[in-house]
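K.L.:
what's the 3D shape of this:
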Amino acid sequence: MTNLKLTPLAALHRDLGAKMTAFAGYQMPVQYKNGIIHEHLHCRSQAGFFDISHMGQCRIFGDRAAAALDKLTPGGIAELALGQQKYTVLTNAAGGVIDDIIVTRVTDGVGIIVNAGCKDKDFAYLRERLPADCRFEAFTDRALLALQGPGAAAVMAKFSGEAAALNFLQVCETSVAGVTCSVSRSGYTGEDGFEISLPAADAERVAKLLLAEDGVEPIGLGARDTLRLEAGLCLYGHELNETITPIEAGLNWIFKKGHTDFPGAEAILAQRQNAAGRRRVGLLVEGKIPVRDGAILLDSAGREVGIVTSGSFSPTLNRPIAMALIDRALTAAGTRLNAVVRNSAIELTVCPLPFVPHRYHKLAR
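P.N.:
Now for the predicted structure:
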């Protein structure tokens, strides 16, 4: 694994006995000594610690930063209150997705978190498309940590009562173990939890303090993927790419009503009005053999009707599950399909998403 970038926690991962892998140009922990299934179930029952410092962090400065970003996304950025986050996508001229991102409204503009594998193209795209009165800055000296699971809030409360009091998709600037951090109540597991942006130089000390808390264990990329799959969350390069529209991916809810001024709007809004020809669905797999991404899906007549975008064994459900893009006519729950795996047909049943209910911390308004 030469020429790979390292996160600020690389030495800590080795000390914790992580099995490392190459991911998006970084050397990252795929699992620790107890294995992926243990890590997955631990996050669902207690609290998991994740190093997500490979993700890209940047900011657009300026009074018109939110309005400018609205013109590159399906909108709703300018309406965000200070300290509020929104999940959205950058779209291309054909209506495909350049990347899915998390946007935070801050006092001097907007903060953005982008996917690690899209970081370079996203930053170049934003620099090129933003107006002259907006200033773009990529943060290369910050780490990003995540604390996820039903025990996360109790752990966070020991370090920052302000952060522990946040609602889902709210953000605050706070001190964690004497380090000034930006903490959001968000994550990629379907569980309640937090993401902590902090200076890279302080990341290892804060990580060790979090890991020293009862019920907190390190979680690698393997369990991060199975957790997000159970939660029915998109992974860029699988459920999203530059040829898949947000409508096909089932992201209708990210659109601001009446917003039409963004790349690919004509194609995307036509799909909203007339329904896209294919849609993302969940699939329950019969038997014990997982159906992986790229598997072709067939209907009862043997016609090709879609493709699996993600598939794995679900530790929570104790069975294989998958997500797929399939013909719209076959998206009803209970529809039976077949996947071609090593020249064999495996039965699958269309089901609602998510596979495991979300447990985000949403207070009644």
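K.L.:
drop to CA atoms for contacts and neighbour counts, all remaining ones
P.N.:
Noted.
K.L.:
Run through the helices of the stretch 201-350 of the chain in chain order.
P.N.:
203-211, 221-230, 265-274 (DSSP state H, counting those that start in this stretch).
K.L.:
Arg336 and Glu347 touch, don't they?
P.N.:
Yes: Arg336 is within contact range of Glu347, at 7.0 Å (criterion: C-alpha atoms under 8 Å).
K.L.:
so who does the residue most central in space within the chain touch?
P.N.:
Compute the mean C-alpha point of the chain, and by C-alpha atoms, centre = their mean the closest residue is Tyr188, 4.8 Å away. Shown in contact with Tyr188 (C-alpha atoms under 8 Å, 6 or more residues apart in numbering): Arg224, Leu227, Arg228, Leu233.
K.L.:
got a list of what Leu297 touches?
P.N.:
Glu304, Val305, Gly306, Ile307, Val308, Ile326, Leu337, Asn338, Ala339, Val340.
K.L.:
Try it again at 7 Å.
P.N.:
Residues near Leu297 by C-alpha atoms under 7 Å, 6 or more residues apart in numbering: Glu304, Val305, Gly306, Ile307, Leu337, Asn338, Ala339, Val340.
K.L.:
Go through these and flag which are in strands.
P.N.:
Taking DSSP state E, the ones among the contacts of Leu297 that sit in strands are Glu304, Val305, Gly306, Ile307, Leu337, Asn338, Ala339, Val340.
K.L.:
For the comparison step, fold the sequence that follows:
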Amino acid sequence: MKTGLYDFHIAHQAKMVPFAGYSMPLSYGNVGQIVSHNHVRHSVGIFDVGHMVQSNFRGKTATEFLEWLTPSSLASLKPYSSTLSVLLNEQGGIIDDTIVTKHAPDAFYVVTNAGRRDEDLAWFKQKLEEWNVSDNGKAGPVEHEILDNWGLVALQGPEAASYLQSLTSFDLTKLTFGTSAFVPIEGFNLHVARGGYTGEDGFEISIPPSQTVEVTKLLCKPPVQLIGLGARDSLRLEAGMCLYGSDLDETTTPVEAGLSWVIGKERKENGGFIGAEEVLRQLKEGPARRRVGLVIEGAPARHGAIIFSSSGTEQIGTVTSGIPSPTLGKNIAMGYIKTGWHKKGTEVQVEVRKQLRKAVLTPMPFSKPNYWRG
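P.N.:
Prediction:
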């Protein structure tokens, strides 16, 4: 599959690679990953994230429906505010991670991962059918609209706000991290959410199909640079953010993943969401394993590398993502480790290229976030 910007990428000498069922840019021209990564950390870059699935849920009981599918407190979310959340299966495992934005009590904008498109859409369809024939649904049915072929671009970096401000009369200082608005940008009226996947200040801009290329061209003037998937991965790992399929899957609960904060306070007490029984049990008793950050000596550990005790005798976990960090100049990784070994500062060993290398458990994010909180 292709996003609406495929031809635009080719015209800008993108190296295209398969990712989550789409042909996506890894890098552009002869600009390397580290240069692109550093440009986002120090200036501003733009990413095509149009492969993500954008949806609207509407209906009188939309809040209750989405609070059944996720453990988040959406009833108390203010209009045009967002939260990271998770779709859970009956065992409390993560079907996908998602951003849920409340537009009104009966209207939500939801973004899910491209790599889980088929699973998510089948889950939504199944659960909507169950909901709409129940007493809840009869009181107010919920409908699901998929925004197929819509564009989605992410403008990220410390200069993102000043650049975007030059294109709009809307006061962007009022748009704090985790909020969104419809913003006039050079004659276009676009949904702009303040946030992103890099740890930097930035915006995710949703664009109707007929306007995607034109708006992206508008957003691509210096100092903005086009950034590919290579830098996106290193930026998100420095920011301590999970990649579905590497760091999250259907056998992993939000408690194990260190995402208990997405579970609403009253929901921790009352449940009422799919998978609640196991999630509440783990919140009470503690999970058997936990997601942790690692700094590794000597060489970078990749997905699947085994974590051993400091003596090297006991296998205690697995690395799920790892890179040499361009910002820190160290080898960083995240993974899952047996509870009891998860405290920061704990020394362990990681098998890299058939050799045990010393590693230290380190709090995430590895790189200090620079979100705009007003």
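K.L.:
TM-score for the pair, please.
P.N.:
With the length set by TM-score structural alignment, normalised by the length of the first structure, the two chains reach a TM-score of 0.96; 357 aligned residues with a C-alpha RMSD of 1.1 Å.
K.L.:
coming back round to it: quick check, nearest of the contacts of Tyr188 of the first structure to Leu209 of the first structure?
P.N.:
For the contacts of Tyr188 of the first structure, the minimum distance to Leu209 of the first structure (C-alpha to C-alpha) is 21.2 Å, reached by Arg224.
K.L.:
count of residues packed around Asn241 of the first structure?
P.N.:
18 (other C-alpha atoms under 10 Å).
K.L.:
Give me the nearest residue to it, chain neighbours excluded.
P.N.:
Val97 (5.2 Å; C-alpha to C-alpha, 6 or more residues apart in numbering).
K.L.:
which ones are touching the one you found?
P.N.:
Val89, Leu90, Thr91, Leu240, Asn241, Glu242, Thr243, Ile244, Thr245, Pro246 are the contacts of Val97 of the first structure under C-alpha under 7 Å, 6+ apart.
K.L.:
most surrounded residue in those residues?
P.N.:
Pro246 (30 neighbours).
K.L.:
The second structure: which residue goes with that one?
P.N.:
In the second structure, Pro246 of the first structure lines up with Pro254, judged by TM-score structural alignment.
K.L.:
Does that match touch Val262 like I think?
P.N.:
No: here Pro254 of the second structure lies out of contact with Val262, judged by C-alpha atoms under 7 Å, at a distance of 8.2 Å.
K.L.:
what about the residue nearest to the centre of the first structure, distance to Gly62 of the first structure?
P.N.:
According to C-alpha to C-alpha, to the nearest Å, Tyr188 of the first structure stands 29 Å off from Gly62 of the first structure.
K.L.:
ok, now Asp100 of the first structure?
P.N.:
Computed as C-alpha to C-alpha, the Asp100 of the first structure to Gly62 of the first structure distance reads 22 Å.
K.L.:
on that earlier part again, need the contacts of Val97 of the first structure in a markdown table (columns: distance to Asp293 of the first structure).
P.N.:
Formatted as a markdown table, the contacts of Val97 of the first structure follow (distance: C-alpha to C-alpha, whole Å):
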| residue | distance to Asp293 of the first structure |
| --- | --- |
| Val89 | 22 |
| Leu90 | 24 |
| Thr91 | 23 |
| Leu240 | 13 |
| Asn241 | 14 |
| Glu242 | 17 |
| Thr243 | 16 |
| Ile244 | 15 |
| Thr245 | 18 |
| Pro246 | 19 |
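K.L.:
ok, so of these, who is nearest Ser182 of the first structure?
P.N.:
Set against Ser182 of the first structure, the nearest of those by C-alpha to C-alpha is Val89 (21.9 Å).
K.L.:
quick one: secondary structure of the closest one?
P.N.:
strand (DSSP: H, G, I helix; E, B strand; the rest coil).
K.L.:
Within the helices and strands, which one has Ser27 of the second structure?
P.N.:
Using DSSP states H and E, Ser27 of the second structure maps to strand 22-28.
K.L.:
Give me the angle between that strand and helix 229-238.
P.N.:
90 degrees (axes from the mean of the first three to the mean of the last three C-alpha atoms, to 10 degrees).
K.L.:
picking that back up, how close does the match of Pro246 of the first structure get to Trp372 of the second structure?
P.N.:
Per C-alpha to C-alpha, Pro254 of the second structure is found 26 Å from Trp372 of the second structure.
K.L.:
Repeat that for Val319 of the second structure.
P.N.:
31 Å.
K.L.:
So those two - more neighbours on which side?
P.N.:
Neighbour count, other C-alpha under 10 Å: between Val319 of the second structure and Trp372, Val319 has more, with 25 against 18.
K.L.:
dump the residue contacts of the counterpart of the more buried one in the first structure.
P.N.:
Taking TM-score structural alignment, the alignment pairs Val319 of the second structure with Val308 from the first structure. By C-alpha under 7 Å, 6+ apart, the contact set of Val308 of the first structure is Arg292, Asp293, Gly294, Ala295, Ile296, Ala322, Met323, Ala324, Leu325.
K.L.:
switch to 6 Å and redo it
P.N.:
Applying C-alpha atoms under 6 Å, 6 or more residues apart in numbering, we find Val308 of the first structure in contact with Asp293, Gly294, Ala295, Met323, Ala324.
K.L.:
got a list of what the third one touches?
P.N.:
Spelled out, that is Ala295 of the first structure. Ala295 of the first structure touches Ile307, Val308, counting by C-alpha under 6 Å, 6+ apart.
K.L.:
Need the counterpart of it in the second structure.
P.N.:
Per TM-score structural alignment, Ala295 of the first structure is aligned with Ala305.
K.L.:
For the strand holding Ser27 of the second structure, which helices and strands make contact with it?
P.N.:
strand 14-19 (3 or more C-alpha pairs under 6 Å, 6 or more residues apart in numbering; DSSP states H and E).
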